[in-house]
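1. need a structure here:
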Amino acid sequence: MGLLGNDLAFAQSLSAQEREGVMALGNRKHFPPDAHLLTEGDRSSHVLILLDGWVTVSVSTDRGATRLILGLRGPGELLGEMAALDPHPRSATVRALGPIEAQVISGDAFRRFLALHPRVSGLVIRQLTFRLRSADQERSALASLTVLQRLAGRLSELSAAEPAGPYTPAAAGRPSGPPPAGSVVHLAQDELAATIGATREAVAKALRLLRTQRIVRTGNRMVEILDPALLALLADGHHE
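-> Presented below is the predicted three-dimensional model:
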């Protein structure tokens, strides 16, 4: 399972000259907390490069108002590139977790830039491929893992990276190994549920079990990891 972006965010993969050229295509814009930067089904084609803050990427489900969070994206990440490259509507909604600063670039300008810069075009293809593989892994997890396994895996993933501010679930980069004891995930239970495709009730039940075993401690919009090694074992399907 993987909710975070690639090892190296799009903007960080660019050379200084490429970065300057891409940024010159658009304008900097500020978004308030909870703002929709992109909306599922919309026919706009602009792209965003996050400069500061974190966002969720989510899609609607068959349960109506319920949404499934597909990813958490942070500084340097490119968003909205699919709608810039094909004529179809937006496939997901991007919502600000806190105050956001982003570079907004028109789809036409972005496509022209990619045509003139094959290496940058390759970086976009690499990002799309990575996210497709990640989505395949998420679908497999939904079909084959229990809620407890999915929750344990998600908590391990999000808490393994160094927290970086009140709205940052995890630092950029993909963690390796179990998180350190005392790591904290700053998400509410309904948000955690949305990241693993489960109901809030099912996540609350799984968290009660983890608290009973003293694997985690919970509070207001937070889950503290007390026993990262055991949490990782549960994520792999091992039980006490």
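2. when you work out contacts or count neighbours from here on, use the C-alpha atoms and nothing else.
-> OK.
3. quick one: the residue positioned nearest the centre of the chain from residue 66, how far?
-> Nearest to the geometric centre of the chain sits residue 72, at 1.6 Å (C-alpha atoms, centre = their mean). From residue 72 across to residue 66, the span is 17 Å (C-alpha to C-alpha, to the nearest Å).
4. all strands of the protein, in order?
-> Here the chain has its strands, by DSSP state E, at 27-31, 36-38, 47-52, 55-61, 64-73, 78-79, 93-96, 100-105, 184-185, 216-219, 222-225.
5. closest to residue 141 out of those?
-> Of all these, strand 64-73 sits nearest to residue 141, with 12.5 Å by C-alpha to C-alpha.
6. can you pull the buried residues of the closest one?
-> Judged by neighbour count (16 or more other C-alpha atoms under 10 Å), strand 64-73 contains these buried residues: 66-73.
7. contact partners of it?
-> Strand 64-73 has contacts (C-alpha atoms under 8 Å, 6 or more residues apart in numbering) with 2-5, 54-61, 135, 191, 194-197.
8. again with stretch 121-128
-> 6, 10, 13, 81, 114-115.
9. all helices of this protein, in order?
-> With DSSP state H as the criterion, the chain has helices at 10-13, 16-23, 81-85, 107-116, 118-144, 147-159, 189-196, 200-212, 228-235.
10. and the shortest one, how far from the chain's centre?
-> This points to helix 10-13. How far helix 10-13 lies from its chain's middle: 16 Å, per C-alpha atoms, centre = their mean, to the nearest Å.
11. how about this one, so we can line them up?
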Amino acid sequence: MTKLEPGSFLAELTAVEIDDLAARGRERSYKRGELLCREGEASTAVAVLLEGRVKAYSFIKHGGEVLLAVRGPGALIGEMAAIDEKPHSATVAALEPTRTITLTRAAFLDFLQANHRASVVILRTLCRLWREADSQRVELGKFDTTGRVAARLVELAERFGVPYKDPTAKTPNGIRITLNLSQEELASWVGASREAVSKALSTLRRHGWIQTGRRQLIVYDLQALRNQTQSENIGIYLADT
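-> Model prediction:
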């Protein structure tokens, strides 16, 4: 099992609870693009990510999709639909080869009955996710596209970043974001058009804070990106620098 994301469901369980969870389910693998669950369908299973990253998204009325979240190792998938017996509120697809422990809905509920502390862990996890969703809604009204892109790049660098060393440098001098997101996916995540996101990335490149390539993004100045998410006038700030 790869390193779990801090604060994720599995990372908060004890070794005994993890063993019990695994005994009630079975391991399953997914290829990139394969669906773990589909929006609008009834819940039949719950999955816990062991390896790989997935995206949760929703389809919009006139075509296209809105990226809602990215989840990594340790995350719980499909728990809300299993608990409230409502259809899935989003589609979840693998962004890369992914491995899970998958439980039937009944087995998952039995696990919670037998492990009451795990129910509290779920509540804490859901509270954190709701707070993240609230923060992203605030960003829509507080920042322009460049600010929202900067905020997502900070999140991606902190969650999925690894040290990067330029071939001409002796020591690591950047952070390479290992998550394979397209510009279309990033645009749907920040609530902007692909063209607007492309322009925002160009602005951040011009300042030397990031470098982009085909499905590759390197952050050279994470603090500069953080600073942009703390200013309500990011567009003015960038224009004056």
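12. whichever of the contacts of strand 64-73 of the first structure end up buried, select them in PyMOL.
-> A single PyMOL command is used to select the members of these judged buried by 16+ other C-alpha under 10 Å:
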select buried, resi 2+3+4+5+54+55+56+57+58+59+135+191+194+195+196+197
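13. distance-wise, check the counterpart of residue 87 of the second structure in the first structure relative to residue 81 of the first structure.
-> Counting by TM-score structural alignment, residue 87 of the second structure corresponds to residue 89 in the first structure. For residue 89 of the first structure, the distance to residue 81 of the first structure equals 12 Å [C-alpha to C-alpha].
14. same question, residue 64 of the first structure
-> From residue 64 of the first structure over to residue 81 of the first structure the distance is 26 Å, taken as C-alpha to C-alpha.
15. also residue 36 of the first structure?
-> Distance, residue 36 of the first structure to residue 81 of the first structure, by C-alpha to C-alpha: 16 Å.
16. do residue 10 of the first structure as well
-> Distance, residue 10 of the first structure to residue 81 of the first structure, by C-alpha to C-alpha: 11 Å.
17. what does residue 71 of the first structure align to in the second structure?
-> Under the alignment (TM-score structural alignment), residue 71 of the first structure pairs with residue 69 of the second structure.
18. where's the corresponding residue of the second structure for residue 120 of the first structure relative to residue 17 of the second structure, distance?
-> Using TM-score structural alignment as the criterion, the counterpart of residue 120 of the first structure in the second structure is residue 118. Applying C-alpha to C-alpha, the value for residue 118 of the second structure to residue 17 of the second structure is 8 Å.
19. and if you look at residue 104 of the second structure?
-> Distance from residue 104 of the second structure to residue 17 of the second structure, by C-alpha to C-alpha: 17 Å.
20. then residue 127 of the second structure?
-> 21 Å.
21. kindly report the same for residue 184 of the second structure.
-> Noted for residue 184 of the second structure: a distance of 39 Å to residue 17 of the second structure, by C-alpha to C-alpha.
22. ditto for residue 141 of the second structure
-> Residue 141 of the second structure is 41 Å from residue 17 of the second structure, by C-alpha to C-alpha.
23. these two: which has the busier surroundings?
-> residue 17 (18 against 10; other C-alpha atoms under 10 Å).
24. so what corresponds to residue 7 of the first structure in the second structure?
-> Per TM-score structural alignment, residue 7 of the first structure is aligned with residue 6.
25. ok, back up a step: closest to residue 181 of the first structure among the buried residues of strand 64-73 of the first structure?
-> Distances from residue 181 of the first structure to those, taken as C-alpha to C-alpha, are shortest for residue 72 (22.3 Å).
26. mind checking how far the closest one is from residue 211 of the first structure?
-> 25 Å.
27. same check, this time on residue 102 of the first structure
-> Relative to residue 211 of the first structure, residue 102 of the first structure is positioned 38 Å away (C-alpha to C-alpha).
28. these two: who's more crowded?
-> Taking neighbours as other C-alpha under 10 Å, residue 102 of the first structure and residue 211 compare with residue 102 leading, 24 against 16.
29. what's the nearest residue to that one if we skip its chain neighbours?
-> residue 50 (4.4 Å; C-alpha to C-alpha, 6 or more residues apart in numbering).
30. tally of neighbours for the one you found?
-> Number of residues near residue 50 of the first structure (other C-alpha under 10 Å) recorded here: 25.
31. do the same with the one 3 residues further on
-> Residue 53 of the first structure has 23 neighbouring residues, counting by other C-alpha under 10 Å.
32. pretty sure it contacts residue 98?
-> Yes. At 6.4 Å, residue 53 of the first structure counts as touching residue 98 under the criterion of C-alpha atoms under 8 Å.
33. how far apart are stretch 148-160 of the second structure and its match in the first structure?
-> By mean C-alpha distance after the TM-score superposition for the first structure, the fitted stretch 148-160 of the second structure averages 1.7 Å away from its aligned residues in the first structure.
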